[in-house]
Every structure is written in C-alpha cells, then in structure tokens.
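[1] Just to be clear, the model below is a prediction. Sequence and coordinates:
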Amino acid sequence: MVKISIQEAKEKIAAIFMEVGVNREEASIIADMLVEADQRGVHSHGILCTARYVKLIKEGKMIPNMSVKVVKDNGTVAVWDGNHSSGQILGYRSMEEAIKKAKEHGIGVVCVKGANHFGALAYYAQMAQRAGMIGTALGTGDSTMAPWGGCEKVIGNNPVSVAAPARNEVSPVLDMAMTVVANGKVSNMKRQGATEIPEGWGLDRDGLPTTSMKDYYTIPPMAGYKGWGMAVMVDILAGVLFGGGTGDRAKDFADGPSIMMIAMDISAFNDEEKYYNDIDARINELKSSKKAKNSNGILMPGEIEANKFAASQASGLVEVLPENLEMVNAIAREMAMEPIAVIE
C-alpha cells in the first residue's frame, strides 16, 4: 500500500473526468466517492474505477453528464430512466431525492434503470444516515455469479447497503455483495500477479471449488443457497419491479445496472429521542456481551471501515494499492496532467 493526499487525489481525479466532458460538479462528486471508498478500505470500488469510467465515457457507454427521464412519480415513489449516465451521479441524485421525499412523506423510494456502475453502495445509505434517517440501497449488476447448484454466470453480486444513525455509539453500516467477496477483490489479486485465491472464493467452469487463478471462473454466493436466494430477491426488487436491467441485461453495453434507493424518516416511525436512546442502548448491549475466547472484540457492521475513514480524515492521507494508483496516473500522463504524488 502507498499513501497519497486526499485533497490532491480528489482534485486530480476530478480533473481527469472534466477532461472527458464531465462537468465540474459531477466530476467532484465522482472523485469524492472514489477516494472515500479507498479511505474506508474498499479498494475494489475506489480510485481503481477511474480507468473503467473514463473508458466507458470515451466509448459512449456512459453519458458524461446526468440525463434523466422521470418515468413515474407519485410523491413517495419515483422511477427514473438514467439514460446510461454515471451510475455514481445517478445514485447520489436519487438518494437526495429519496431523502427529500422521506421528509415530506415519511419514506421515499427512488428507483433508477438505465444506470452504470454505481460503486460502493454504503456511500448512498450513509447520505440518508447523515440526514438522520435510515438509508437502504440495493443494486443489480451484470452476471458474475452462478446460481446455487449451477455453473453458468447468470446473476450479479447484487449488493445491499443499510445505514442507521446512532448518537453516542458507532452508527451501523452494512454494505455487502451477495457473493462471498466482491469480484473486484479477485481482479485486484490478479493484477498483483496472484496465482492462487483463498479457499472458498472461486468456482471453475464446472461449478467446482478452485483456488487456482488460472481455473477461476466465478465467485460462489455468500452463505450458499441463502446468498443465492438474496441475490434473486434483489434482482426482483432493484430490477424486475420497475423494468431495470438484470443479469447480462445489466452490462454496460446493454440496459445497464439498476438501483433502488430508500430513505426512512425516523420521526414517521417513532419518537426520535426514544429511537436514539434505544439504538445506543442496543448497540452498547451487543458490543458489551461476552466475548469469544481469543476475540479482539465485537464490532458493529461498518465499524472497521468507519475507523479507517476517521484515521484517514485525521491524517489527510489515504492508502491505495500501488497498481490502482498507477492506473490513474497513466491516464493523467496521457492527458498531459501531473500524476498524483506518493506521500509515503
């Protein structure tokens, strides 16, 4: 790992996107989201994605500035056609709209079809969390996983994120794919020259477990048939329900992935003071329960990422994989821009 300046990374990545036609505001939002993913230790969704997005824009598969058609809107629920705009901008704007609807109606739901790669879903769920709401984000993706009992890639890893605000305790943030690990982690290992992958991470073309990178074909569902079942239901909720892309239809050159953003205003469900007292008490109760032998402690969902982010913010530096930084800097050099400097 190497360390780079958060501010420099955001400024230079934003400049790269502006060079390919993205307006300043959207370029800054995308850069912020990519760098924040690395700050949280989610390197499969961080600055690594810069090269992919630039390529998609150049190929005409990602519209550089958001273009949305409102298909339906009944006040509480809206469906947008994203017209293959940036998935991260569509996610950002749709959660903004869901929060706005929740303030008025208690709950807001915005579904987006015709999107693009939307990155780490935690960012969107935390937008609602920071607004004092419970945020949920669900998304479909192109085929990266075989069904439980199958060997053909027919469904995405279909991630889900839920973030709930707490006052005095760590605010829980769940962000998980329905596969054992995100496909990007295996891709990172391959770029690093790994010839083996951890046991349980891979299946070959016959659907049999493998640890060989050479034989690796797909990632199995997390928790076996349960992960497969969850992936199917996310396909329905975040895709089929409103006509969004699923499986191969969610590829960049097809319909594209789809997303569902949900914001829930706590005051519509409970007295806010009681909620905050209760959630702090419950988190404290869980974390102070008896530890397993040799345990280093009980962590809330997202607590490791929150600690990494806090440390990164305090230092002004973010750790990134050197090969991911080189991919960004290669683009910068092609554009006659100064590369991002390594601090440590």
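    On my side now, so go ahead. None of these values were measured; they are calculated from a predicted model. Numbers count the residues shown, from 1 in each chain.
[2] all contacts plus neighbour counts: C-alpha atoms, from now on.
    Fine.
[3] tally of neighbours for Gly193?
    Residues near Gly193, counting by other C-alpha atoms under 10 Å, number 10.
[4] how near is it to Val328?
    Between Gly193 and Val328 the computed distance is 19 Å (C-alpha to C-alpha, to the nearest Å).
[5] Ile304 now?
    26 Å.
[6] between those two, who's got more neighbours?
    Neighbour totals were compared for Ile304 and Val328, and Val328 leads with 21 against 12 (other C-alpha under 10 Å).
[7] Confirm that one sits in a helix?
    Yes. Judged by DSSP: H, G, I helix; E, B strand; the rest coil, Val328 forms part of a helix.
[8] doesn't Leu48 make contact with it?
    Yes. The criterion here is C-alpha atoms under 8 Å, and Val328 meets it with Leu48 at 7.3 Å.
[9] And the strands in the protein?
    Using DSSP state E, the strands of the chain run over 2-5, 69-73, 77-81, 107-113, 133-139, 160-163, 173-176, 202-203, 209-210, 259-265, 317-320.
[10] show me the contacts for the residue nearest the centre of the chain.
    Computing the C-alpha centroid of the chain and ranking residues by C-alpha atoms, centre = their mean puts Ala120 first, at 1.4 Å. Counting by C-alpha atoms under 8 Å, 6 or more residues apart in numbering, Ala120 makes contact with 37, 42, 45, 175.
[11] structure B:
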Amino acid sequence: MGKEVAAVKIAAATVKNFIAHIYIGYGFSETDSALIAETLTDADLRGITSHGVQRLAMYDRKIRAKAIIPYNKWTVVKHTKSSLLVDANHTMGQLVSAFTMDHVVSKAQRHGISVGVVRHSNHFGAAGYYARMAAKAGLIGIVATNTNPLLVPPRANQPFLGSNPLAFAFPTQKAPFVFDAATSTVSLGKIEVLLKNNQSIPGEWAVNGDRQTQTDPQTVLDELARNRRIGGILPLGGQREANANYKGFGNSLIVECLTGILAQGSISADLGHKNHDISHFFLALDPELFGDPQEIEASLSDMLDRIRHLAHSGTNPIRVPGDREIQNVDCNLKNGVVIDQTTIDQANEIANRLGISDRLSGTPIKE
C-alpha cells in the first residue's frame, strides 16, 4: 500500500481531557464522561491503539444512529449474593461494564466468587480494563464479550461469530498478570488501524467470500459492512486445520456461550446493522478460597519470572502477556501517546460538530 500516514505524540492527560469533553458534548454526565475517557486513554497508554481514541469515530456513528443512547440507564434484572444480570438499555458499554464489574468484585469479596452478565449493551472497549478491576482488589478477573459478526468459521465463507475477546487478570506481587486478546486472529479495530496507516493486512488474518487470503483492509471492512456479510477475519490458527484453527473457533464459541447465550441476548451472527445487543461476561474469584493470597501471588510471580529468564535465542528478552503493555504505559506516560493523523482529524471534526473548543494536536513523530 502507500506511504504510512503522519502521527503525533500527545500527553495522555490532554487526550483524556479532550475525550471527556467530547462525551459531555454528547450529553453524558461529567462522571460518566470521565470514565469513558479513562478507559480509552488507558488503551492508548498500553499500546492498544485499536481500542483507544481511534474508537471515537465508531462511537460517534452509533450515538448519532441512536444505537448508543447517552441518557439511558441500565437495569438490574436479577441478582443473588453471587450473581448479577443487567440490561444495559443501550447505554455506553464502558459505563454498564464498570458498574457490573464493580458489583461482581464486591460480591466476590463477600462470598468468594461472583459472576455478572450484561445484555442489550454496546462495544465496551478493551476487556482487560475490567479484568484488572478485579486484580486491583486482589481477585482473579475473567471478562469476555461478543461482538458484531466478523469471524469466519473453518470451511465457511461468511462470518458468524465475533472477535469475542477474553481477558484474564491475576494479582501478583507487582503488577497483575493480564492476558487480553480476541479469539479471532485480530480485532476489527486493528484492521481499521492498518487502513488509517495505509498498511496491508499481514499473514493469514482475513479472507474474502471465496476463502482466499485478503490483504486489503478497506475490502475487508467493506465486505463486513454489507447487509449480507461475506468473508471476514479468521479464528486463531488461520486458514488451515493443520494450524489448529478449530481451537480458535472453539474458544470463540465458548465466549459466545458465556455472553449472548447466557445473557439471553443476541448471538454475534444476529448483531449489526439495526440490531445493537452486545452481551458481556464478568467473573471475579477470591484466591483466599484456596489458600493464603500472598503465597499464591508469590507463586505466580515466581513462575512468570522463571519464564522470563529461560534460555533463549536472539537478543530480545522473553516476555509474558502483559509485559509489553506495562512497558508501553511507562514510556507513553513520559513521552505521550502516539495517534495517527487520520484519527486526529476525525476526533477534531467531532469536536467541531459538537461545538467544543478543544482540538487534538501534538508533536510530530520524525520518520
């Protein structure tokens, strides 16, 4: 594809303040706007650019289409001492998710384990944010969500499941161990980021309607936007069964069971276009049910360090999931988050339309 587009570095506090003002402009409260801004900026700080400020354009389309309704409030449909079923009533996914995980954590602290599911919601950002809410409270957190259909099952020609990410967080003696990833090869947001940077899709990430490998991000996005979607993103394992793609497919099905099925909402295949009914799953587990939490944390810390210090080839160190994100936070808090010019232009257009004086700008990154 063409030359990569320009990008700039902007202080994280500036980005967070800008996003908060955007959501106040939509009609969200200051408290809710600050939470949304926190989740999106947190993603950019961790280098998860697919789920940071670049998501403003997607949320803007959904708010304008009334798929996300700023003034709506969620309802607790059913609850027990260790469970929670919530109807999001089409509010912003981040808001109902933080509410649900907060209650799940509180119940788990009292009773050892708790599960919450949410239906009639929207995209909630990066799943790891909510899993880390549990870890910060000394608990194990597991979070999942279904999404609009984009994953093409093995041997199929059209998408049926979502990217269906799964996040896991476990407290250690330092920062929590966090694994947060789609059960597809990538999330749709990463395809959007490739397009914004004029980059081709690498490897076996996506296919067209004939199951031929697709490298053009615009074509993938266009085909997934059709009324009858064709092609899409592959499960972990890619094209061939020999690469165990059935495992990625199976993992995505498990997430579908825990979200759309358990919450009695829509499954991924029936989402999109005018049906906005994403479902989420949240679990918190207290390690104290099984022993001394400090000893358990020390054991996990030791295991992760043993992995990092294994004999290895090359000069690059061994990293476990989450190490890169922690390093990114340290670097980006100091130097600013990296945002491509296309995303900046989109964000500033939204601000202009909402009558907000803020504008995103930063220090150009030298090539």
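    Cool, the structure landed. None of these values were measured; they are calculated from a predicted model.
[12] quick one on the thing from earlier: would you turn the strands of structure 1 into JSON lines with mean neighbour count?
    Formatted as JSON lines, the strands of structure 1 follow (neighbours: other C-alpha atoms under 10 Å):
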{"stretch": "strand 2-5", "mean neighbour count": "18"}
{"stretch": "strand 69-73", "mean neighbour count": "12"}
{"stretch": "strand 77-81", "mean neighbour count": "21"}
{"stretch": "strand 107-113", "mean neighbour count": "28"}
{"stretch": "strand 133-139", "mean neighbour count": "28"}
{"stretch": "strand 160-163", "mean neighbour count": "24"}
{"stretch": "strand 173-176", "mean neighbour count": "21"}
{"stretch": "strand 202-203", "mean neighbour count": "24"}
{"stretch": "strand 209-210", "mean neighbour count": "20"}
{"stretch": "strand 259-265", "mean neighbour count": "29"}
{"stretch": "strand 317-320", "mean neighbour count": "24"}
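[13] To Leu299 of structure 1, which of the ones you listed lies closest?
    Smallest distance to Leu299 of structure 1 across the strands of structure 1 (C-alpha to C-alpha): 11.2 Å, for strand 173-176.
[14] what's the mean distance for the closest one versus structure 2?
    Superposing on structure 2 places strand 173-176 of structure 1 at an average distance of 0.6 Å from its equivalents, by mean C-alpha distance after the TM-score superposition for structure 1.
[15] Tell me where structure 2 has helices.
    Using DSSP state H, the helices of structure 2 run over residues 12-26, 30-45, 56-64, 93-111, 128-136, 188-196, 217-224, 245-256, 293-308, 323-335, 341-353.
[16] against structure 1, where does the fourth one fall?
    The reference is to helix 93-111 of structure 2. Across structure 1, the stretch matching helix 93-111 of structure 2 (TM-score structural alignment) is residues 87-105.
[17] And the helices of structure 2: which comes nearest Val207 of structure 2?
    helix 217-224 (7.8 Å).
[18] Point out the other helices and strands that the closest one packs with.
    Applying 3 or more C-alpha pairs under 8 Å, 6 or more residues apart in numbering; DSSP states H and E, we find helix 217-224 of structure 2 packed against helix 188-196, strand 232-233.
[19] by how many degrees do it and helix 188-196 diverge?
    Interaxial angle, helix 217-224 of structure 2 versus helix 188-196 (axes from the mean of the first three to the mean of the last three C-alpha atoms, to 10 degrees): 140 degrees.
[20] Ala137 of structure 2 corresponds to which position in structure 1?
    Using TM-score structural alignment, Ala137 of structure 2 lines up with Ala131 in structure 1.
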